[in-house]
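> Here is my input, please return the structure:
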Amino acid sequence: AWLIARQRSRVAGEIYAHLGGSSPLLANTEAQAGALEAALGLEYRCFIAMRYWHPLTAEAVAAVKAWRPEEIVLLPLYPQFSTTTAGSSLAAWHAEAQRQGLACPTCEAPPYPTEPGFIAALAGHIDELLADVARPSRLLLSAHGLPLKIVRKGDPYPEQIESTAAAVIDALEHRPADWQVCYQSRVGPLAWLGPSVDEEIRRAGQDGVGIVIAPISFVSEHSETLVELDRDYRRLAESCGVPFYWRAPTVGTDPRFIAGLARLVRRETEAQLAERPREAAASP
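Model (predicted):
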């Protein structure tokens, strides 16, 4: 564990140096929160809770408590559910809310692997690249990896990734005949979901086809897109003789994606309102 931590620390330092000293994740998430607030209207306020950087969950709970909302909707920025991402983030919120005494009706937005706005934004960015492809190519739909030992415990993540991929392919105007789901960001010696992006890049080189790659589990730009996809995998593609390597952007603040998030939030708040009369009627 010490050796892995030391290696990760060294790699992380190099990554952030490449990014100019810090990750753009917070700034990009703030932009998404601002866009979502604008889409929802004045009755809503969006707070950011991050797991590994400020504002941490404890800070977000304190800020929400001070604002005194009537109800809370928890919206993970993970379209596909995994116990390691959305699940752990939601658990951290509930534990911290209980610790700080935040007593407020709270609900969780469901996973949204095929939400129409999310899919439309993804497909739109991919179509812009596919429209310019004039040579043989393969579309790679890349998602963050997950150890197989977690999948074997029943984690629904890979099935939801596959559902996102199928929905994206169906939504594309320039539908490719050659496409593949693959996984990135593997760390450590455990067996992970596959095929890996590395394997698919090498296969594309052997087949002599170009690559259009699109991240389908990340919703904003950060180290895994700006460094891993844009630099590391591009270098691998060049070394493997891949004719070209084009990367689609994340959905970010695309209005279609933001509108989809707003629909999810409104659906949850409307469901909470619908529950209140029944709760009142059931009270002694």
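
> drop to CA atoms for contacts and neighbour counts, all remaining ones
OK.

> Check which helices and strands the longest helix along the chain is in contact with.
Assignment by DSSP state H gives helix 255-282 as the longest helix of the chain. Other elements packing on helix 255-282 under the criterion 3 or more CA pairs under 8 Å, 6 or more residues apart in numbering; DSSP states H and E are helix 25-40, strand 72-74, strand 106-108, helix 116-130.

> residue boundaries of the strands in the chain?
For the chain, strands defined by DSSP state E occupy the ranges 72-74, 106-108, 137-144, 179-184, 210-215, 245-247.

> Among those, which comes closest to S9?
Counting by CA to CA, S9 lies closest to strand 179-184 out of the strands of the chain; the figure is 18.8 Å.

> how near is A134 to F218?
Distance of A134 to F218, computed by CA to CA, to the nearest Å: 28 Å.

> Which one's more surrounded, those two?
Neighbours per residue, other CA atoms under 10 Å: of A134 and F218, the larger number sits with F218, 21 against 7.

> In contact with the residue positioned nearest the centre of the chain, which residues are there?
Against the mean C-alpha coordinate of the chain, by CA atoms, centre = their mean, the closest residue is F218 at 3.1 Å. Counting by CA atoms under 8 Å, 6 or more residues apart in numbering, F218 makes contact with 78, 143-144, 250.

> ok, now how distant is it from T250?
In this view, F218 and T250 are 7 Å apart by CA to CA.

> Distance-wise, check Q98 relative to P110.
According to CA to CA, Q98 and P110 sit 21 Å apart.

> the more surrounded of the two?
Ranked by neighbour count (other CA under 10 Å), Q98 and P110 place P110 first, with 16 against 11.

> One more, so I can put them side by side:
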Amino acid sequence: MRQTKTGILLANLGTPDAPTSDAVKRYLRQFLSDPRVVDTPRLLWWPLLRGVILPLRAPRVAKLYQSVWMEGGSPLMVYSRQQQQALAQRLPQTPVALGMSYGSPSLESAVDELLAQNVDHIVVLPLYPQYSCSTVAAVWNELARILAHKRRIPGISFIRDYADDEGYIRALANSARAAFAAHGEPDLLLLSYHGIPQRYADEGDDYPQRCRDTTRELVSALGIAHDKVMMTFQSRFGREPWLTPYTDETLKMLAEKGVKHVQVMCPGFSADCLETLEEIAVQNREIFLEAGGQKYEYIPALNASADHIDMMVKLTAAVR
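As a prediction, this is how the structure comes out:
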């Protein structure tokens, strides 16, 4: 019987190649041109994107990237590479490639890397714990485009999401417990997920439910009272309504109501990035403290922690 050689493709969103206005503009152009991300008709959207949004937004975002840039690249790139390397060490007989939906390394380069190692089955793990049409489906679309041009198509196992996976919940709970031990148990644990337009959910995206699933399982694993946990949504963009409650407005409200100590965790982010290290750890901290809060800690993403890599090993083993 012929033995199948399996490879693993870790997929994430992507990042600019440098913290410069030009690099950020290139990245945002590709990201915001994907109809899975922004579904406004192209004839309306592209002139606005290229003539107004990119020239105004790229310099501002570049400055934010400069504040968190690391040796080796953006935080997302550094931690994603660490995840790839750690998983490869755990699975020495299984090639592991990293690909991004936008920017480099591209998903196409990751597929080519695996095919060059003669794999005939690829396990695709998009590192978005909760499915959304704007993230996981974008990986699916790009993968289909890539394979449409290949003569030899490998078998594909596609992991849709892992919002309530036991290993993922265990890793989150252990991370929260470590923060409680280091800083004291907060008055409130805020779980901040990346937002999507409310319209996407109304049209069938089950992302909000998958966020609720993660929250429910994490609260159960921690054994804390439901009134000591809140779920919010961050990083909204544009003028149409997004999922609520909004993280920044909620933190301001909590401080004004007398909540003194909060810890914020972002369970929708598998690796720390601009949205966690700058938006949550810096901007939202300022909002909370300026409104009267006293203690604020951001609980880092799981990144390449042992618990997180254990989860990846078990999750991919189920379909290898």
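
> With both chains overlaid, what TM-score comes out?
TM-score for the superposed chains, counting by TM-score structural alignment, normalised by the length of the first structure: 0.89, backed by 268 aligned residues with a CA RMSD of 1.8 Å.

> For I15 of the first structure, which of the strands of the first structure is the nearest?
strand 179-184 (15.6 Å).

> Return the list of helices and strands in contact with the closest one.
Strand 179-184 of the first structure sits against strand 137-144, helix 197-207, with contacts defined as 3+ CA pairs under 8 Å, 6+ apart.

> Could you say which of the ones you listed is packed most deeply?
strand 137-144 (a mean of 23; mean count of other CA atoms under 10 Å).

> For that one, give me the average deviation versus the second structure.
In the superposition with the second structure, the average deviation recorded for strand 137-144 of the first structure is 0.8 Å (mean CA distance after the TM-score superposition for the first structure).

> can you redo the helices and strands packed on strand 179-184 of the first structure as TSV with distance to L26 of the first structure?
Below are these laid out as TSV (distance: least, CA to CA, whole Å):
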stretch	distance to L26 of the first structure
strand 137-144	19
helix 197-207	26
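
> between those, which one is nearest to T269 of the first structure?
Checking these against T269 of the first structure by CA to CA gives strand 137-144 as the closest, at 29.9 Å.

> which residue sits closest to A281 of the second structure, ignoring its sequence neighbours?
Once flanking residues are discounted, A281 of the second structure sits nearest to Y298: 5.5 Å by CA to CA, 6 or more residues apart in numbering.

> got a list of what the one you found touches?
Residues in contact with Y298 of the second structure (CA under 8 Å, 6+ apart) are 263-265, 280-281.

> please redo it, this time with the cut-off set to 7 Å
263-265, 281 (CA atoms under 7 Å, 6 or more residues apart in numbering).

> gap between the counterpart of it in the first structure and P215 of the first structure?
Using TM-score structural alignment, the equivalent of Y298 of the second structure in the first structure is R247. From R247 of the first structure across to P215 of the first structure, the span is 8 Å (CA to CA).

> Can you tell me which of the helices and strands packed on helix 255-282 of the first structure is most buried?
Among these, helix 116-130 has the highest mean neighbour count (mean count of other CA under 10 Å), at a mean of 22.

> distance of I153 of the second structure from V313 of the second structure?
The span separating I153 of the second structure from V313 of the second structure equals 24 Å under the rule CA to CA.

> and stretch 120-132 of the first structure, how far from the chain's centre?
In terms of CA atoms, centre = their mean, to the nearest Å, the gap separating the centre of stretch 120-132 of the first structure from the centre of its chain is 18 Å.

> can you tell me the mean distance of stretch 7-16 of the first structure from the second structure after alignment?
Comparison of stretch 7-16 of the first structure with the second structure after fitting gives an average deviation of 1.7 Å (mean CA distance after the TM-score superposition for the first structure).

> just checking, what residue in the first structure corresponds to S104 of the second structure?
S104 of the second structure maps onto H54 in the first structure, by TM-score structural alignment.

> What is the nearest of the contacts of F218 of the first structure to L273 of the first structure?
Among the contacts of F218 of the first structure, and counting by CA to CA, the member closest to L273 of the first structure is Y78, at 25.3 Å.

> Skip the chain neighbours and tell me the closest residue to the closest one.
Nearest non-adjacent residue to Y78 of the first structure (CA to CA, 6+ apart): A86, at 6.1 Å.

> ditto for L74 of the first structure
Counting by CA to CA, 6+ apart, E108 is the residue found nearest to L74 of the first structure once chain neighbours are left out, at 4.7 Å.

> wait, isn't R138 of the first structure in contact with G208?
No. If you go by CA atoms under 7 Å, R138 of the first structure and G208 don't touch, sitting 10.0 Å apart.

> residues contacting the equivalent of A173 of the second structure over in the first structure?
Taking TM-score structural alignment, A173 of the second structure has A123 as its aligned residue in the first structure. Contact analysis of A123 of the first structure by CA under 7 Å, 6+ apart lists 168, 171-172.

> can you rerun that using 10 Å?
A123 of the first structure is in contact with 117, 165, 167-175, 214, 216, 248, 251, counting by CA atoms under 10 Å, 6 or more residues apart in numbering.
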